[in-house]
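> Have a look at this prediction, sequence included:
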Amino acid sequence: MADTTTLLELTGITKRFPGVLANDDVHLEVAAGEIHALLGENGAGKSTLMKVLYGLYRPDAGEVRLNGEPSGITAPADAIRAGVAMIHQHFMLVPTLTVAENVALGLADNGVLLDTSGVAERVGELSSRYGLSVDPAAYVWQLAVGERQRVEIVKALYRDCRLLVLDEPTAVLTPIEVDELFVTLRTMATDGVGLIFISHKLDEVLALADRITVMRDGRVTGETTPSATSKEELANMMVGRPVQLAPDRPTVEVGPVRLAIDGLRVDGDRGTEAVTDCSLGVRSGEIVGIAGVSGNGQRELAEAVAGLRPVVAGRVDIDDVDVTGLHPSEVRAAGLAYVPEERMRDGVVAEFSVAENLILVDHNRPPFCRWGLLRLGAIADRCRDLVERFTVKTPTLETPAGNLSGGNIQKLILARELSSEPGVLLASQPTRGVDIGAAEYIHRRLIEERLRGAAVLVISEDLDEVLALSDRIAVMSEGRILAVMDRSEATIQRIGLLMAGSEAAA
């Protein structure tokens, strides 16, 4: 940290919403040239605090000061003029415009045509200074995810930002791109830019940050430095109890292949090929993890296996039974349980009660139905048992599923899917958006399925999760599985090269 001048002071920030105290007397300071990590679970109050800083929300109490003076920020335009920039997890770029046009978008209108050549020249200078390889003339729709993030950073630098907020900036990057991003952020810090780095990846926070602030339930629970703490201590501060970050994986005898994917070809939503000649087997008693950056065919592969998307060519077998192209209910009857990527869209009916969601796929079968009538007593007994066994926190069985937290919705889905003791479990992004405690529980349940003899296929963009759970790892890039390796052979460097499309690493 090159400069210790206080750049940002958030003092006593309090923000209430109906029934929720989102920020409770929060204090945070960021120095010029400091990389300050902000940690916390979903709902801890991080996003609300940053929206107060950026002028999207007005605090009910407290003060925002920049360079020792009241910020006067009441809208994002004020924040931008004050040198504050925010890069959201979902980028705010116009795909049909060029890089230079996106960078210039929203600049002050001087009544003349914009000199895009001057913008392009400045973009080139910034790219060179901060190691951001971007082509000013390229259209955003042509760019990969990592390149789009670079455009967002260039856009902030072009506006001479002095304080940059990054919200989960590594979530969509390969390990190589993460390393490149960190070089850029350290260079910015050297030049006196203050950075707030929001992340849930503890290894990255410890590697990058100068200081770390942890929030829980709307309050700051601790401030520390990487040299004075550990992953375990940070997780404890985030959750409020000790957390087992690395799940135990007892040795188990591996059996025959229960899920066989052979030469699968699947089209995406736009009719272009999303999965190309994909072949993979998952055996009884093993977890196979598929690693890859979002948008490389993982979602389409999962939906095709589950019967939710047509198969153009190839075959899917469950326990030697061809299920290719069957209705999802028939695939389920063949032994597949499916935990979908989008839990609110595909995993539950938000308006239905907890109980209704738990029997969603079994409501028309005994013991829950007889002579066309629901047996409410049997349903209640079964649902109470599942809620207890899977530690689903809900006020009542009649509570709408959409009222539960993300972690408890995911537990509800797991309870329903695992209650049938499936032969094959397909879990897509199983812990996305859930807190550390729920993620710990979900990991334990996946490993228990492995011990039971199920074949478990986990698709995750979280490389740490894939490495922690998997017996074997497949790497997917541009719709193809480039390599399958034993966990003992896997390194972050090799997986990172494969995620970036380097077949030489296979």
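That came through, no problem. It should be emphasised that the depicted structure is a prediction, and the values quoted were computed from it without experimental measurement.
> From here on, just use CA atoms for contacts and neighbour counts.
OK.
> list the contacts for Phe213?
If you look again at residue 213, you'll see it is Thr, not Phe. 28, 36-39, 220-224 (C-alpha atoms under 8 Å, 6 or more residues apart in numbering).
> Looking at the residues you listed, which is nearest Ser420?
Comparing those against Ser420 with C-alpha to C-alpha places Leu39 closest, at 37.2 Å.
> and that closest one, how many neighbours?
Residues contacting Leu39 under the criterion other C-alpha atoms under 10 Å number 28.
> any idea how far Tyr441 is from it?
20 Å (C-alpha to C-alpha, to the nearest Å).
> try it against this one:
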Amino acid sequence: MPRLEIRALRKYFAASGVLAVADVSLEVAAGEVLALIGENGTGKTTLMNLLFGVHSPDAGSVLIDGREVAIHSQQDAIRHGLGMVHQHFALVPSFTVAQNVLLGREPVRFGLFDNAAAERRVAELAAEMGFAIDPGRLVRDLPVGAQQRVEILKALAADARLLILDEPTAVLTPSEADDLLVLVRSLAASGRSVVFISHKLPEVQSVADRIVVMRRGRVVGNLARGEASDADLARLMVGREVLLATDRSEAVPGEVLLELDAVSAPPTAEGSPGLHDVRLEVRAGEILGIAGVSGNGQDELVEAVAALQPPASGWIRLNGTDITHRSPAQVRGVGVAHIAADRMNVGLNLQATLEENAVSTSFRSPRFSRRGVIRRRERRRFAEQLIAAYEVRGGAPSRVVGSLSGGNLQKVVIGRELSGSPKVVLANQPTRGLDVGSIEFVHRSLSAARAEGSAVLLVSTELEEVLALSDRVAVMYDGALLGPYDRADVDRDRLGRLMTGGSLDPATEASGSAAVPGPPAVDTASTRGASLDTYPIRQEDRL
């Protein structure tokens, strides 16, 4: 008998006219790890929200241990043995581990919270799962991987027999991700069921017993592990062949375009360490990748170059010109493009139309306005060019951009930012939360910008992405920059050690620790996957 059975579940959103879940049926057995994969906007999240009572299904049924259940709220889901760990943790930073795990189920003695009993109970549960974690420690003092284990303990403390993990390795270091996969298998071995939602196909292949593929609200594949290659799974997800590896070739390096000299910034209220004496050069025609666990100063680095938060000390130069204290508009005007980490709140205005977002960095240029009057035909024409060139699915110039999927939102951002052939491209977490098809597009676009002579500063917590795209690699740890290192001198394990405060082995350190290693490679063979060359925004037209 399946632990969970979904029968012909359907959900239609009348307001947007989208059939998000189209008669989906699947089963999860006790002790099974089921991977759920698919493009962004394909219905995975809606399906999970139906299970957790966020939405009510229009048709279909849910059975737990063979009995049909009605789930109208998250409390209903928990009562029926379902638990979910979201990509963005729902923990109280100022509470201890024990207080977070037993939140809402606190042991009481004489009418007061019994902290000793809570810590004993959580210590027993942690020991059962093999977690080395202090129940009395404040959550805000824990590394990200330990915080995720607190979330898992919280679900298990509520007696979850089926655990849903949503993109669980998105914010983990390589070693933490490996540890999590071992944990998932141990959960299954203990008889619990796990639904593992991820876009990282190698992880899916290594941890899952079965893989269910969704596309446009429907199940298009239900496969046992090993029945399909990564390429087969990507084709099922997207409906076409997907290039999973980035082609690269050697070429002549260019001049230094971006230079940071002893740049420092203070710690932030959110707990980031700021920047400590960062020195860095990025050349024309290279991608310099910055790896690191989120919150180690990467955002402050990008914001300093983009002039969103000027540094407290040090200098930033573009092509030899000091831009340290210029405004964001001035920095854009001299050739810096910014693909923001938060496309929802920083990269785009979700309440505005696609057309308005497409020209949001250049709307004052003569091309789009004259004597204060908007040239609507020209603006519309550019938006149409962007939609066609960057294959914005479902896009129309007048459509409110917030109604698009994550991958298509990122296409709008990248189309806008790369349209003027910028000198420097700041790409901060450019594929966060995207599916394999959208990731392929982003990688192709960044490689094309590199081939056209841009200096690309790539910041990503996805170590495989940094290694696949970069000519040189550095690591941000506790606000300091380690490296850069030539790509040939580092691998996943060595960078993973740097990301957690370790070091490279002595031989590698000696060969790769120069502030500016030898000439990087430039990919002249790459071509832009999409182009607005027929109607570009010139640098002099940008804000």
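Okay, I see it. Computed from a predicted structure; not experimentally measured.
> Mind checking the TM-score on these two?
The TM-score (TM-score structural alignment, normalised by the length of structure 1) is 0.94; 502 aligned residues with a C-alpha RMSD of 2.1 Å.
> circling back: looking at the contacts of Thr213 of structure 1, which are in strands?
Judged by DSSP state E, strands contain the following of the contacts of Thr213 of structure 1: 28, 36-39, 220-224.
> What's the ChimeraX line that selects buried ones from those residues?
Here is the ChimeraX command that selects the buried residues among those (16 or more other C-alpha atoms under 10 Å):
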select :28,36,37,38,39,220,221,223
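> Can you lay out the ones in strands among the contacts of Thr213 of structure 1 as JSON lines showing distance to Met476 of structure 1?
Rendered in JSON lines, the data for those read as follows (distance: C-alpha to C-alpha, whole Å):
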{"residue": "Leu28", "distance to Met476 of structure 1": "40"}
{"residue": "His36", "distance to Met476 of structure 1": "33"}
{"residue": "Ala37", "distance to Met476 of structure 1": "30"}
{"residue": "Leu38", "distance to Met476 of structure 1": "31"}
{"residue": "Leu39", "distance to Met476 of structure 1": "30"}
{"residue": "Val220", "distance to Met476 of structure 1": "39"}
{"residue": "Thr221", "distance to Met476 of structure 1": "39"}
{"residue": "Gly222", "distance to Met476 of structure 1": "39"}
{"residue": "Glu223", "distance to Met476 of structure 1": "38"}
{"residue": "Thr224", "distance to Met476 of structure 1": "37"}
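> out of the ones in strands among the contacts of Thr213 of structure 1, who's nearest Gly372 of structure 1?
The nearest one, if we look at these relative to Gly372 of structure 1 and count by C-alpha to C-alpha, is Leu39, at 51.1 Å.
> The corresponding residue of structure 2 for the closest one: what's its closest spatial neighbour, skipping adjacent residues?
Alignment note: Leu39 of structure 1 maps to Ile37 in structure 2; criterion TM-score structural alignment. Of all residues not flanking Ile37 of structure 2 in the chain, Val213 sits nearest, at 5.1 Å (C-alpha to C-alpha, 6 or more residues apart in numbering).
> Likewise for Ala490 of structure 1?
Ile473 (7.6 Å).
> Checking Leu264 of structure 1 next. Helix, strand or coil?
Counting by DSSP: H, G, I helix; E, B strand; the rest coil, the backbone at Leu264 of structure 1 sits in strand.
> same thing with Ala108 of structure 1?
coil.
> now swap in Leu21 of structure 1 and tell me
strand.
> That one: neighbour count?
14.
> Now for the corresponding residue of structure 2 for it: which residues touch it?
Residue correspondence, TM-score structural alignment: Leu21 of structure 1 in this structure matches Leu19 in structure 2. Counting by C-alpha under 8 Å, 6+ apart, Leu19 of structure 2 touches 10-13, 217.
> Show me which of the residues you listed are buried.
10-11, 217.
> so which of those residues comes closest to Glu384 of structure 2?
Among those, Gly217 lies closest to Glu384 of structure 2 (C-alpha to C-alpha), at 27.3 Å.
> How much space separates Pro430 of structure 1 from Gly289 of structure 1?
Taking C-alpha to C-alpha, one finds Pro430 of structure 1 at 11 Å from Gly289 of structure 1.
> neighbour count winner among these two?
Per other C-alpha under 10 Å, whichever of Pro430 of structure 1 and Gly289 has more neighbours is Gly289, with 29 against 26.
> next structured bit after the host helix or strand of the more buried one?
Assigned by DSSP states H and E, Gly289 of structure 1 belongs to strand 286-291. Counting by DSSP H and E, the next helix or strand C-terminal to strand 286-291 of structure 1 is helix 298-305.
> how much does whichever helix or strand comes after that next one stray from structure 2?
Using DSSP H and E, the next helix or strand after helix 298-305 of structure 1 towards the C-terminus is strand 313-318. Mean deviation of strand 313-318 of structure 1 relative to structure 2 after superposition (mean C-alpha distance after the TM-score superposition for structure 1): 1.1 Å.
> If you count neighbours, what's buried in strand 313-318 of structure 1?
314-318.
> Next: stretch 354-367 of structure 1.
354-359, 362-363.
> Which single one of these is nearest to Met485 of structure 1?
Nearest to Met485 of structure 1 among the buried residues of stretch 354-367 of structure 1, counting by C-alpha to C-alpha, is Leu358 at 36.2 Å.
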